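Structural data only, the sequence is not supplied:
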């Protein structure tokens, strides 16, 4: 399987993370790259550098105002007397229709949903090349590869069109799906991260040209809390083109695979001719977020079931955090996908 990654994705090295009022190390660490690379190579992946597709495909998903913010905010932020090394918001608007502030502090609150997406000196470079990796995986599939894996880090599925959140800045899965749509295909996005892909849902919620399906831990007591309920089906032209399948905390292989069948049937009903998998490994029983209890062999079974759709597939890395099992989980998934 062809795999895409750029060394510039190491540059984002966030330190700040707050949960339940306590500061701790940020789980989205650069060391994830080592484990994911090891896992992909163990599955026979051949890594390639991405091509630079420029800003155009990214700007089809994200507003130019937001992209300007991401590219420039760190340099502006650190000019403020007493500012921290990372851009971290301390105030947020109550709605998206408010006035747009000029200050770095105000803009950070407007464009960052929470404190788990601190912006460092290297964030923009890493996020940009993470998106380019997804786009180059699309290129691989469009030129005949049945499946391509994009090691996207930082991840992307919590990023809306003008809002970062949950370790995510550019929505790589959405950018990939839009590129496939532009090439004349009918894409579906299947998000199997333990957290709901709220940014992806938000981007396509009023559209009918991309199907969005997410299997995730019930957000009633789990991040991202405000999105991901089964009643969220889309709006306007998008009504019926979004499917959320929330599951209880602690869900294991058997119940997960049964729910996956529902997702796969919906993708078939949509008539998708290409698939984007927003592939989170944080559903594992030993992941630090402790949402689900999927086993390492379970990832292989999940992958085999999805591969049964027999669709050209772009696999975009989302979550999956540091544990001794992370690389092995990716190996299991990629081997399972190739076994079908």
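Right, received. Where do you want to start? Please read all numbers here as calculations on a predicted model, not as lab measurements. Residues are numbered from 1 along each chain as shown.

okay, CA-based contacts and neighbour counts for the rest of this
Noted.

Identify the residue spatially nearest to residue 26, adjacent ones excluded.
Excluding its sequence neighbours, the residue lying closest to residue 26 (C-alpha to C-alpha, 6 or more residues apart in numbering) is residue 17, at 4.8 Å.

show me what contacts the one you found?
23-27, 115-116 (C-alpha atoms under 8 Å, 6 or more residues apart in numbering).

now these as CSV including distance to residue 312?
Formatted as CSV, the contacts of residue 17 follow (distance: C-alpha to C-alpha, whole Å):
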residue, distance to residue 312
23, 42
24, 40
25, 38
26, 34
27, 32
115, 36
116, 33
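
Derive a ChimeraX selection command for the buried subset of these.
Typed into ChimeraX, the line below selects the buried ones among those, using 16 or more other C-alpha atoms under 10 Å:
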select :26,27,115,116
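
sorry, back to before: give me the distance between the residue nearest to residue 26 and residue 27.
8 Å (C-alpha to C-alpha, to the nearest Å).

those helices in the stretch 101-250 of the chain, which residues are they?
Secondary structure of the stretch 101-250 of the chain (DSSP state H, counting those that start in this stretch): helices at 104-111, 123-142, 172-182, 198-204.

To residue 263, which of the ones you listed lies closest?
Closest to residue 263 of the helices of the stretch 101-250 of the chain is helix 198-204 (C-alpha to C-alpha; 15.0 Å).

residue contacts, the closest residue to residue 336 other than its chain neighbours?
In space, and not counting its chain neighbours, residue 336 is closest to residue 300: 4.2 Å by C-alpha to C-alpha, 6+ apart. Neighbour list for residue 300: 332-337 [criterion: C-alpha under 8 Å, 6+ apart].

if we go to 10 Å?
329-339 (C-alpha atoms under 10 Å, 6 or more residues apart in numbering).

Second structure for comparison follows:
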């Protein structure tokens, strides 16, 4: 499988973030991408570098001022507030409030939590993470590849139309799906991260041309808390085009794979012509953020089942943190997907 990645994505390197009243080690480290890259290359996958497609494909999904704010935040504030990471702590309700002129205030407007600190390399990293998704989508849309993997880091599926959340700045999967819509009339996104893809849901909730289905741990007591429930099924033109398939805490491999089958039936019913997979490896039972029991063979079996859809497919890396089996699970998933497509 073609692995698309750019080392400039490593430039976002926050050491700490604020959680539950304390500064703790930031789980979303550059080392994640290095481990995944090296393991996949050792397994025989082929590396490709993304081209620079500019900001327009990012703006096609995200509010242009949101994009400009993230891209220019360190340049505007670093001299004043650095060298420490810039972390906004004012997050207004959106009712009867207004967007301020202050860059720090705008960062607060455009963020939901404290997990997305701005450091000197953030703009470069999130830009090239998005370019990786765009380039991978173009490879698949053109027919050059039937399927390909975007090693996106930082991840993206918690980023909404105009807010960061959960280590995510730009929504790479949504950007890829929008890019595929230039070629395909119906695109599906299957999110298999252990956390609900609330940002992707936000982007497409009122659209009927992109079907979004997310398999994730029950959000009633787990991030993202506020969305990702089974009764959220879309609005307006998007009624029925969003589905959340919720797993109980402690779900087994069989439980998770049953949800895969349910999701695949929904994608078939939608009549998708192309597929984006938001590939979270943090369902693994040994991932530091997991509350379910996925295994390496479970990832491989899930990949085989998805591959049998036979759709042009863009795989976009989401979560999966520095647990013992991170790189092994990536090799298992991508290897099984590749083998099933070439069987």
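Perfect, I can see it now. Keep in mind that this is a model prediction, so the values were computed, not measured.

Turn the helices of the stretch 101-250 of the first structure into TSV, columns for mean neighbour count.
Converted to TSV, these look like this (neighbours: other C-alpha atoms under 10 Å):
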stretch	mean neighbour count
helix 104-111	21
helix 123-142	26
helix 172-182	25
helix 198-204	24
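
With distance to residue 72 of the first structure added, can I get these in TSV?
Shown next, in TSV, are those (distance: least, C-alpha to C-alpha, whole Å):
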stretch	distance to residue 72 of the first structure
helix 104-111	10
helix 123-142	9
helix 172-182	20
helix 198-204	22
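
Look up the closest residue to residue 278 of the first structure, ignoring the ones flanking it.
residue 191 (4.4 Å).

contacting residues around that neighbour?
By C-alpha under 10 Å, 6+ apart, the neighbours of residue 191 of the first structure are 157, 173, 197, 200-201, 212-216, 244, 263, 276-280, 316, 318.

Check residue 146 of the first structure too.
Here residue 146 of the first structure is in contact with 1-2, 140, 274, 310-314, 338 (criterion: C-alpha under 10 Å, 6+ apart).

Distance check, it against residue 188 of the first structure.
Residue 146 of the first structure is 16 Å from residue 188 of the first structure, by C-alpha to C-alpha.

Residue 141 of the first structure too?
14 Å.

same question, residue 225 of the first structure
24 Å.

So the two - more neighbours on which side?
residue 188 (28 against 14; other C-alpha atoms under 10 Å).

show me what contacts residue 228 of the second structure?
So residue 228 of the second structure contacts 195-198, 201, 213-220, 242-246 (C-alpha under 10 Å, 6+ apart).

Kindly report the same for residue 57 of the second structure.
With C-alpha under 10 Å, 6+ apart, residue 57 of the second structure has these contacts: 130-131, 134, 175-176, 178-179.

Please apply the same query to residue 128 of the second structure.
So residue 128 of the second structure contacts 5-11, 50-54, 134, 152-154 (C-alpha under 10 Å, 6+ apart).

Contacts only, for the aligned partner of residue 295 of the first structure in the second structure.
Matched to the second structure by TM-score structural alignment, residue 295 of the first structure sits across from residue 295. Residue 295 of the second structure makes contact with 252-253, 281, 283-286, 301, 325, 329, 332, according to C-alpha under 10 Å, 6+ apart.

Pick the one among those closest to residue 42 of the second structure.
When the contacts of residue 295 of the second structure are compared against residue 42 of the second structure (criterion: C-alpha to C-alpha), the nearest one is residue 332, at 12.6 Å.

picking that back up, among the contacts of residue 146 of the first structure, which ones are buried?
1-2, 140, 274, 311-314, 338.

Tell me which of those fall in strands.
2, 274, 313-314 (DSSP state E).

could you pull out the strands for the second structure?
Under DSSP E, the second structure gives strands at 2-4, 16-19, 22-25, 46-48, 147-150, 187-191, 210-217, 242-247, 274-279, 313-317.

any chance of these in CSV, with distance to residue 110 of the second structure too?
Below are the strands of the second structure laid out as CSV (distance: least, C-alpha to C-alpha, whole Å):
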stretch, distance to residue 110 of the second structure
strand 2-4, 28
strand 16-19, 17
strand 22-25, 22
strand 46-48, 32
strand 147-150, 25
strand 187-191, 23
strand 210-217, 23
strand 242-247, 24
strand 274-279, 23
strand 313-317, 23
